[in-house]
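Asker: got a predicted model here, sequence first, then my questions.
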Amino acid sequence: MQKIIPNIWFNKNAEEAGQFYASAFPNATSSVGARYPETDLLDFQKDFAGQALVVNLEIEDYRLTFINAGPEFTPNPSISFMLNFDPVRFEGDADRARASLDQLWAALAEGGNVLMPLQEYPFSAHYGWVQDRYGVSWQLMLTDPAGEPRPFVIPSILFGSQAQNRAREAIEFYTSLFEDSRIGTLADYPAPTGPAQAGAVMFADFQLAGQWFAAMDNGAGEGFGFDCGVSLEVDCADQAEIDRFWEAMSAVPEAEQCGWLADKFGVSWQIVPANMDELMQRPDAFKHMMQMKKLVIADF
């Protein structure tokens, strides 16, 4: 089961976005996971009564959750999603893998913003980075089938702005917190590159709870900082696990709300019970949740 689920914030169009991605990605489905209640909403939420609250996107066996809310936050390239087009997944046919990549790139780039053109780079024969029409960032890569395989979707964390040159520290911190964690590839900048110091992380990937993530220090100088536009939801088995993650990770008291926290690097996390859907069916559960910082299962 996927323990860590990336959540993406949308401005009143999460259902539309889910339908778009389900049509653009092969083997993808979209569904409404929960709706806003009809009553007992706060004033700023009343326009959402009965509308989708969360939308679940399944890309193959990988889940993303879309939060249907207002304009308070928007995703940015500080957390993007690497898409590995490994020829092994196409019966060893690199041409089919490349054609599939090109087809998805065309869909994501339409109405979006190209951050790195789709072309050959030293690290990939065919790669591009695009921010799509909804502000979500994707890195599409034709991967070398040699070496240890990686999954199709990998969240990638770019450490810049106030977290510049802290990728190594963050990787060590995160892998110390989660079971079934390890570091895979780790490559350093050999010389200063933009704001990245020599010895900073040029690229790394690592596992948390058996899931792959990537990280790098920003070497280009764009001022992307972390916020709630993309957060990482951790599904916890019980209150003790919620308490443990909350105590270890929360570093910004003013960011604590409804199970959300910001860690010492600025990355947003949601520390929630694994049976959140069940808890939200209780009477007045939404109202109770809105009054909490750390989620307390007994108070739903």
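Answerer: Arrived safely.
Asker: make it CA atoms for all contacts and neighbour counts henceforth
Answerer: Noted.
Asker: mind listing the strands for the stretch 101-250 of the chain?
Answerer: 113-121, 124-131, 137-142, 153-159, 182-188, 201-208, 211-217, 230-236 (DSSP state E, counting those that start in this stretch).
Asker: for the second one, packing partners?
Answerer: Looking back up the chat, that one is strand 124-131. helix 94-109, strand 113-121, strand 137-142 (3 or more Cα pairs under 8 Å, 6 or more residues apart in numbering; DSSP states H and E).
Asker: please compare the first structure with the one that follows:
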Amino acid sequence: MDKVIPFLMFQDGKAEEAMNFYTSLIEDSEITSIVRYGSNEAGEEGTVFQATFTIKGQEFMCIDSNVKHAFSFTPSFSIYVACNTEEEIDELYGKLKEGGQTLMPLGNYGFSKKFGWLNDRFGVSWQINYV
């Protein structure tokens, strides 16, 4: 076994938009490869056949699914981010929350100084913690 990589499947041609959004929010993050569907292929031309990106060194893979599934992302799997300052958590949580859904608003829940859980506008779940 070489490695284990979280894999995100987008269903509405949003993979590239999501990667650009995530890598713009967190320093030391980048899109490392994109392979797109071409003309006359199974997916919509120009959408993501397969891509990889990193967030703070953690590698992810993603696709734009060419098949519409009856399921999407679930909060039972989330991306966990440990923030070093209160300013950092406030800014990141605020940007991820835009167009998304709050699961637990930023607050002190007794297990950390400040914690929040949300689904972003793409449906991906994030836990943001101020440690």
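Answerer: Nice, I can see it. From a predicted model like this one, the values you see are computed outputs, not experimental measurements.
Asker: tm score of chain vs chain?
Answerer: TM-score of the superposed chains, computed with TM-score structural alignment, normalised by the length of the second structure, equals 0.83; 120 aligned residues with a Cα RMSD of 1.7 Å.
Asker: hmm, back to that, could you dump the helices and strands packed on strand 124-131 of the first structure into a markdown table and include distance to residue 246 of the first structure and mean neighbour count?
Answerer: As requested, those are exported to a markdown table (distance: least, Cα to Cα, whole Å; neighbours: other Cα atoms under 10 Å):
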| stretch | distance to residue 246 of the first structure | mean neighbour count |
| --- | --- | --- |
| helix 94-109 | 35 | 17 |
| strand 113-121 | 34 | 14 |
| strand 137-142 | 28 | 24 |
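Asker: what's residue 89 of the second structure aligned with over in the first structure?
Answerer: Matched by TM-score structural alignment, residue 89 of the second structure corresponds to residue 242 in the first structure.
Asker: just residue 50 of the second structure next, same as before
Answerer: Using TM-score structural alignment, residue 50 of the second structure pairs with residue 203 in the first structure.
Asker: list the contacts for the most centrally placed residue in the first structure?
Answerer: Within the first structure, one residue has its C-alpha closest to the average C-alpha position: by Cα atoms, centre = their mean, that is residue 6, at 3.6 Å. By Cα atoms under 8 Å, 6 or more residues apart in numbering, the contact list for residue 6 of the first structure reads 63-65, 155, 230-233.
Asker: neighbour count and distance to residue 94 of the first structure for these - can I get that in CSV?
Answerer: Converted to CSV, those look like this (neighbours: other Cα atoms under 10 Å; distance: Cα to Cα, whole Å):
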residue, neighbour count, distance to residue 94 of the first structure
63, 19, 26
64, 19, 27
65, 25, 31
155, 21, 23
230, 27, 32
231, 23, 33
232, 23, 32
233, 21, 34
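Asker: tell me which residues in stretch 53-64 of the second structure are buried?
Answerer: Applying a neighbour-count criterion of 16 or more other Cα atoms under 10 Å, the buried positions in stretch 53-64 of the second structure are 53-55, 59-64.
Asker: quick check: the farthest pair among the residues you listed?
Answerer: Greatest spacing in the buried residues of stretch 53-64 of the second structure, by Cα to Cα: 55 and 64 (18.9 Å).
Asker: what sits against the aligned residue in the second structure for residue 220 of the first structure?
Answerer: Residue pairing (TM-score structural alignment): residue 220 of the first structure is matched to residue 67 of the second structure. By Cα under 8 Å, 6+ apart, residue 67 of the second structure lies in contact with residue 11.
Asker: grab the nearest non-local neighbour of residue 59 of the first structure.
Answerer: Once flanking residues are discounted, residue 59 of the first structure sits nearest to residue 28: 4.4 Å by Cα to Cα, 6 or more residues apart in numbering.
Asker: which stretch of helix or strand covers residue 67 of the first structure?
Answerer: In this assignment (DSSP states H and E), residue 67 of the first structure forms part of strand 62-69.
Asker: packing partners for that strand?
Answerer: When contacts are defined as 3+ Cα pairs under 8 Å, 6+ apart, strand 62-69 of the first structure packs onto strand 4-11, helix 14-24, strand 52-59.
Asker: tabulate those (CSV), appending distance to residue 261 of the first structure.
Answerer: Formatted as CSV, those follow (distance: least, Cα to Cα, whole Å):
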stretch, distance to residue 261 of the first structure
strand 4-11, 13
helix 14-24, 22
strand 52-59, 19
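Asker: measure how buried the residue nearest to residue 66 of the second structure when sequence neighbours are not counted is and give me the count.
Answerer: Spatial nearest neighbour of residue 66 of the second structure, excluding adjacent residues (Cα to Cα, 6+ apart): residue 43 at 4.6 Å. By other Cα atoms under 10 Å, 18 other residues sit near residue 43 of the second structure.
Asker: check the spacing between residue 43 of the second structure and residue 94 of the second structure real quick.
Answerer: Separation of residue 43 of the second structure from residue 94 of the second structure (Cα to Cα, to the nearest Å): 33 Å.
Asker: what of residue 55 of the second structure?
Answerer: In terms of Cα to Cα, residue 55 of the second structure sits 18 Å off from residue 94 of the second structure.
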